[in-house]
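Student: Sequence first, then the predicted structure, then my questions.
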Amino acid sequence: MSYDRYGRGGRRRYHQRDRDDYDDRRRDYESPDDKLKTAIIKLGEVDPIEELPRLEQLIRDHVPRNIPVLSEALRIGVTEQPYKIPFYATMLRILHNSSELSIPDESPLGRLILEDFWKGFQSYLDKVAWRDTRLCIHFFAHLTVARLISDDSMLSLLRSFTAVLDEFGVSHGRAKQAALCAGEGLLIAGPALKEYSPTGVQEIITAIQTYAETTTQQKWLVSPATRISSQAIPSETTVELLDILLSTLNTLNQSDFTETANCIPQPYTTYPDIDPSVLSPYQLPLVLVPPEVIEFDSMSAESGEESQIKKDEWPEFFIRLFPNDVSPDPNSPPGYVVRTALLDIVEIFEVNRKECARLLLEYPKWNLPGTFNPKPGATTVVEPAPGKDWQLESTIIETVLGAYLILPESSKKSIYYIALITELCKLSPSTVGPAVGKSIRKLYTSLSDGLDVEAARRFAEWFAVHMSNFGFAWVWKEWIPDLQLTVQHPRRAFMRRAIEFEIRLAYHDRILKTLPEVMQTPDAYTIPDQAPGPAHEYDDPATPHHDAAQAVLNLFRGRAKIEDVFTHLEALKTSLETSEEGHVNVDSIIRSIVLQSLLHIGSRSFSHFLNAIERYLPLLRNLTSGGISNAGGGVNPEAKADVLTAAASFWKYNRQMVAIVFDKLMQYQIVDPTDVVAWTFMNGVAVGQLAELGGPMNLSAFEWDLLRGALDKANGRVTIARRKVAALRKEDDDARARVKARADETMEIDAEPKEENQDAKVPETTPTDNPALATALNAFSSLTKEQKTALSRTLEGFVSCLAPTSSDLHANPQARTVITEKAWNNRANWGRDEWNAWETWGWYRQFCRAYSPYLKTYSNTLYTVSFAKFEHENDEAANLLKTVWNIATGQEA
């Protein structure tokens, strides 16, 4: 017994442990190919120049030779660690030399690797993987300067990308990527190509220049430094990607690309050139850039034909925060190289922000010595290069914030850029912290100089999250003088938004203590006088209808059946109609009581809120259809507006909850996105912190969040319905194909097909043949109409706010403020109304550029509805709105 318990059992345990150890050893084992591949990828962990001879020996000693493994490791290094590309080019240059291990009459090892590398590049090109393609072109450009690739084939490769710019109807995203491939390849290979063909070099620059000139209007619309007129002088605080590329190429071309060596490492130039008579340069094969990929997986809203709605790509504007002696001028060759290298690191290492932060701070190791200031306490001090000696941390923060503030939206999620800056501060707080502080002050200053409202909203979001990671420590007293500005000034609006975001991340009392006393007063309009929380209108016994509301609340607390609630509400309605005067809307009172009672129950937690809504969902839908009885039915916009008003009133001290409740009401189809849009333009300002100030209707960041939530909901529903229709149609196609295949198989088996099979045909599937498809098509049609209505109502709302006609002014006799270039130049004297109109106009710009793919679908109808009334009028405000609309919908070049 003891043997069974301890002997055999122990042996089993020992055997299991041995097997686990064997599995661990097998998992940890690396084949020689894997070790060599890892060594290539990790080149330069200490010093790339010193590691190259050792890596060369490892590659040459590796037997048997495995060219695909070597080229794969090189492709990974080039596309995922672009800052190492000059050193990988040097490695390939070394491998072109003969060795004792070389096989007679065989191509050099470097040539064999390059030939296999080209296959991988071709696969990137076929998949239209633009970033990988561009980085491979960087590698080929370095090899051209190293005389491993022929000048004529490299020039031909770059020309194949400039040919994309001449395509009819080419999208900006495709043209921009093609221009970057050609322009950056020329930037690196320029010394060799200019010597070979000055004319060819000029042709490439001219092709990029010609295309860039066609994007002037688009640049005006997405510049973060807002300008009223598209003819205004470009701001010195922003730079556009293609513009700085062209400026760099023109500068280099004027000096015959002799300055290239002053901004890009070229370690391979220390080796003697390969004799062309011994080994001719590699001829890159001819390529053709594939056309744009269009996936037919959706349906067009207007025609019903299959198409795909793609997100529009706009010119990329980067904001500048520091002078040229602190961070490099992006219009100069060194500045362009540094900025694009840092951007590539930020884009590639999104999956690991900590690794990204480390690599950004180690970037000087991969650039030319003397480019940046030495780190504090550095043992080796390098003499600064002439005209350089920049601050690394300021350059990094400027680059990351530039990518974060790209309009209409950044390429990555906002939280990535925010978290990346936090990691940078943690790695080097003494150097990154001051750069972050200077960036905040510079952005804050630019708020009154035309910083776009969407960029300002993101700035407030970043500021609040960053402060939450570092104890909410900020020198608020620096901004106390700005409290003398009008309450709607962008700087004061920024303070309110940033503090509101901070309160969401902490709690009211803690944030209140971080502010100076002068900012804590209600008259400062900086922080609310009470913490965010519910505001149940019927809690006070002195409030009218308190008893009626308490009775309804008790029914909900007791989880009464819906039928009992309906009966009680009918009795309540009869009682109110008897006691109230005739002009009082009894139905509106009952809707307010019901919704506020449900929200009061749901205010304990988010799950309580969802449970309350789901339990009484039929009741809410009945109320919003206009009826109190169980029958209901119909559509009643006033009833839905009452529900939204009641929700906004209940959470008037917590605007985040207003947006959340509105979203859930749309999700449960209690209200439609169009209802939220209409309510926002009519009543949204009443929820704001400044509602008591009155004044003309305006849209702040809060109202824009409500509009964006409604539009995203409408567009998202259409996208889901479109995919469902596409999936059902594919199923039908597959089913018909199977039926046809069986019929063909039967005909082949039978030597003499039967008469009924000779005329048999696979029936065409129509919606009536497939109930599921018919239902999906009806839903798609209904949701498309809802989407169109929501977009139309939003556009009409903006037009009525910013360019009201005489009839609009008669209906809403509030002051009208027109934003013009002359008025903007006089902004120092602006008051509340002017800044209100300015912010509303900014959100109109964001609406047009962010939703341009959807607006283009209905452009003719929407234009007719909103702008036709201005056709015979020379209205300055209307003309400005039409200009923005035409650019966003592609009506103006």
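Tutor: Arrived safely, thanks for sending. Every value quoted in this text rests on a predicted model; they were computed, and no experiment measured them.

Student: From here on, just use CA atoms for contacts and neighbour counts.
Tutor: Will do.

Student: what about the closest residue to D529 other than its chain neighbours, distance to A691?
Tutor: The shortest distance from D529 to any non-neighbouring residue, by C-alpha to C-alpha, 6 or more residues apart in numbering, is to P522 (6.0 Å). P522 is 13 Å from A691, where distance means C-alpha to C-alpha, to the nearest Å.

Student: alright, now check it against this:
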Amino acid sequence: MSYHGGSHRRRHHHRDDGDPREAHETPEQKLKATILKLGEVDPVQEVSQIASHICTQPSSITSTVVEGLRIGVTEEPFKIPYYATLLRVLSNNSPTTETESIQGPEFGKQILEEFWKGFQTYLDQLAWREIRLCVQFFSHLVAAQVISSHSMYGLIRAIVVVLDEFGVSHGRARQAVRCASEGLMIAGRAFTSDPNTNISDILDPIRTYVHSASSPKRLVLPVASVLANTEKSEVAYELLDSALEALEAMHRSGFQEALECFPRPYSDAAIDGSPIFDLPSVLVPPEAIELEGISNDSEGVIKKGDWAEFYVRIFDNEVTPNISTPIGYFLRCGLLDIVDIFEVNRKECARLLLEYPKWSLPGTFQGKASEASSGDGKWQLECTVVESILGQLFLLPESTHKTVYYIALVTELCKLSPPTVGPAVGKSIRRMYGLLSDGLDAAVADRLANWFSIHMSNFNFMWVWKEWIGDLSLPQQHPKRVFMRRAVEYEIRLSYYDRIVKTLPEQMQSPDAGVLPPGTPGPSFAYDDPASPYHDAAQNVLNLLRGRGKAEEVMAHLEELKNTLETTDSDQNVTSVIRSIAVQALLHIGSRSFSHFLNAIERYLPLLRNLAAGGISTASGSAVEARNDILSAVLDFWKNNKHMVAIVLDKLMQYQIVDPTDVIAWTFAHASPEVIGVRYHSCSTFQWDLIKGALDKANGRVAIARRKLAGLRKEEDENAARAIASSAATMDIEETKPDPVAESPALTSAVKALTSLTKEQKAALTHAVDGFRRCLVSGEDSASIARRVIEQRDWDNRSNWGDAEWLSWETWSWYLQFCRMYTPYLRNYAASLDTELSAQAEPAESRFQDVLNLAMGQSL
């Protein structure tokens, strides 16, 4: 856990009126706290005060100073220029008093030698964030003339070598680019005057890598990614592209722009002589191979951090800084570092974000209305902070941290400064809502709806819905109308149906508006109506379950019921009706609460397994039909609460009543949205939730089985080694080696289980690919609609699109998300997936295959 995750909380309880806890603090602890509290009032003045205090301590205090600097640099990076100034002052050759006996070059060198040992540990651990922040610290020390420029140049060159590694992952290369770029931007002025350095040797490899990055950027564009034939977006910026643009701009100016990017308090601190420290030579260790659930023969796996990072651009350059400029890059990265580091303490994070102007140059941000400097700054702090947070929240395929962290952080900001942060949040919501018409990715749009609903729940669900009344004239499947429905659905989950209805204008409460769900999100027992022809039969089953009858008794009753109904209702599929009655009755007795549901499922597991195996029918192929009937019964029962459908299906997969492949195939075939009586072959957000849940279940089972097998093999090897050692101790040299130990039954069983689950995983992925293919390119109608969606000419005329086109657009988006999220698994089974194009492939089919090939790394 971050050191400051707790220390900042303790800081607020500090008192000067004799806090008894102070008696237990050692001088070393007090000194470390003093270093970490640097800047609470005036950082420039406090630097000299802390330096004087350090110099009155004995020489044994060095390790404490180093520890304080290490924590400060890596956990309070906004203070790095001031920590560099502190070290420069401590390295001054001219002590100001006799008591400052440890001040001077030797003391500064000693501190740096100890600090370097910690940096080497970060290198060995490949702790990239800490490495990058230490590089920033060293670069500032170069500008402060404490570290020699040629040794810093050597460190950056060692980091740049990573880019030339064979098969380097994008995640590793991205970190190396950031380290080298930021170090060069800070120390570049010193390099220009050093004949031993050649900036082109650093800049050229960075430029080459960024321009030819192997990461398939097209897959993670947040806006209009289906249509994009380039790897750039007008409303989003990619982190490495921005870093390169900022670096090249600074290089063109001779690194003079560095004077406008960050404080340089050390420029006023005089120093005698030449730099006192040369950084040792280093090599960046190779990265460890982390398979994370992928088979051992898999290579080139894309992990979570291996995607390009596109941040949505919400505001104009006049409101928030452009990250592609040097100052914009440093401001944005500084804010993102705070968000990342203080994930363990969102309240402290919010406070530091709003105090960020203290650590930037004067005039960077506009002052508050009550301040004399109001309007004098370049940019609006609150808009910049909110845009930075939302940029991370909307990263594809997944955000860096849990979604709830970013949502809670925005809430904390609003609580700290409602008059300033509230308007920034409102502007962000309106801007993101506007991007829905411009092709905002469905995954981002869903996160937007989720954030919107949770944020509204923290502020009494107050929103000016009337602003969007005019959009009710758009097609029902237009992204803006889908967003309204999804946001209201999320709000109802967080509150009550009647309360949310009252927050909506009258026009949105109409059933024709399609904003509200058709009814209160509760159960819907299809056979509860006495007018239903199966009402009496269902009540009998329901009473039997309520009476806690044994599973065998219920199965026998269902067989009798089937025989009775077959003689009286020959026009219906009686078997499907019986399954529907049984499943819905079971869900009905478990609908009171989640615990009731789990108890009902666990009590009647034999009944469910019998139904899933086609126990009441002997027809060929009935097992697949039986599982489809069970899934359809769940959807019918919870049709007014789709969230419960996902929960029930997850439990059915957990208890192996149905398989992930069953859920995926059924979702594409039976859970497609219906618009005005027409069922479209597509993938909606609801369908994606079910598909993702099934894929995660299949992948998770394989990961668990692989870990279990690895543990058993390790145990088996250890037992074999002990057996061999024991036998060798009693054997003569002339004797033969002992026979190998046979595999244990547990190991054999684990191998079979892994093989079976791996087949299931492959089948689930194959079903998902085939399902998306049927929706987008199979069939004349689907291919025709998909072709119109992906052609630029038709995209420009999207105002004329109807429900079919917008559903196809959403399906394309979820297909992209599928390829992004499951790239490692798709690559693992690339050889067996259908990747061949027909000779006369339609444009939609070509685009479909192109995306799949990008995900599998076949076109990189």
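Tutor: Yep, that arrived. As the structure is a prediction and not an experimental result, all values here were calculated from the model.

Student: Neighbours of the aligned partner of the residue nearest to D529 of the first structure in the second structure, how many?
Tutor: If you follow P522 of the first structure across to the second structure using TM-score structural alignment, you land on P511. A count of neighbours around P511 of the second structure, defined by other C-alpha atoms under 10 Å, yields 12.

Student: so P511 of the second structure touches G519, yeah?
Tutor: No: the criterion here is C-alpha atoms under 8 Å, and P511 of the second structure misses it with G519 at 9.8 Å.

Student: residues shared between the contacts of these two?
Tutor: Overlap of the contact sets of P511 of the second structure and G519 (by C-alpha atoms under 8 Å, 6 or more residues apart in numbering) is empty.

Student: how about stretch 493-504 of the first structure, aligned to which bit of the second structure?
Tutor: The aligned range for stretch 493-504 of the first structure is 482-493, by TM-score structural alignment.

Student: Stretch 409-428 of the first structure now?
Tutor: The aligned range for stretch 409-428 of the first structure is 398-417, by TM-score structural alignment.

Student: packing partners for the helix or strand harbouring G700 of the second structure?
Tutor: Element membership for G700 of the second structure, per DSSP states H and E: helix 685-730. For helix 685-730 of the second structure, the packing partners by 3 or more C-alpha pairs under 8 Å, 6 or more residues apart in numbering; DSSP states H and E come out as helix 642-654, helix 660-670, helix 745-776.

Student: And L36 of the first structure, how far from T251 of the first structure?
Tutor: Applying C-alpha to C-alpha to L36 of the first structure and T251 of the first structure gives a distance of 41 Å.

Student: ugh, wrong one, I meant A648 of the first structure
Tutor: 57 Å.

Student: Between these two, point out the one with more neighbours.
Tutor: A648 (25 against 16).

Student: which ones are touching the counterpart of that one in the second structure?
Tutor: Alignment note: A648 of the first structure maps to L635 in the second structure; criterion TM-score structural alignment. When contacts are counted by C-alpha under 8 Å, 6+ apart, L635 of the second structure touches K642, V645.

Student: Could you measure from L635 of the second structure over to F772 of the second structure?
Tutor: In terms of C-alpha to C-alpha, L635 of the second structure sits 21 Å off from F772 of the second structure.

Student: residue ranges of the strands in the first structure, please?
Tutor: With DSSP state E as the criterion, the first structure has strands at 238-240, 317-319.

Student: for those strands, which one ends up most surrounded?
Tutor: strand 317-319 (a mean of 25; mean count of other C-alpha atoms under 10 Å).

Student: quick one: that one aligns where in the second structure?
Tutor: Strand 317-319 of the first structure covers residues 310-312 of the second structure once aligned (TM-score structural alignment).

Student: Now that stretch on the first structure. Mean distance?
Tutor: Following the fit onto the first structure, the mean deviation recorded for stretch 310-312 of the second structure is 0.6 Å by mean C-alpha distance after the TM-score superposition for the first structure.

Student: pretty sure S225 of the second structure contacts A443?
Tutor: No: contact criterion C-alpha under 8 Å: S225 of the second structure and A443 do not qualify, at 11.6 Å.

Student: Please enumerate the shared neighbours of these two.
Tutor: With C-alpha under 8 Å, 6+ apart, S225 of the second structure and A443 have common neighbours S813.

Student: show me what contacts E566 of the second structure?
Tutor: E566 of the second structure neighbours (C-alpha under 8 Å, 6+ apart): V574.

Student: what's the closest non-adjacent residue to L336 of the second structure?
Tutor: Using C-alpha to C-alpha, 6+ apart, the nearest residue to L336 of the second structure is S388, at 6.6 Å.
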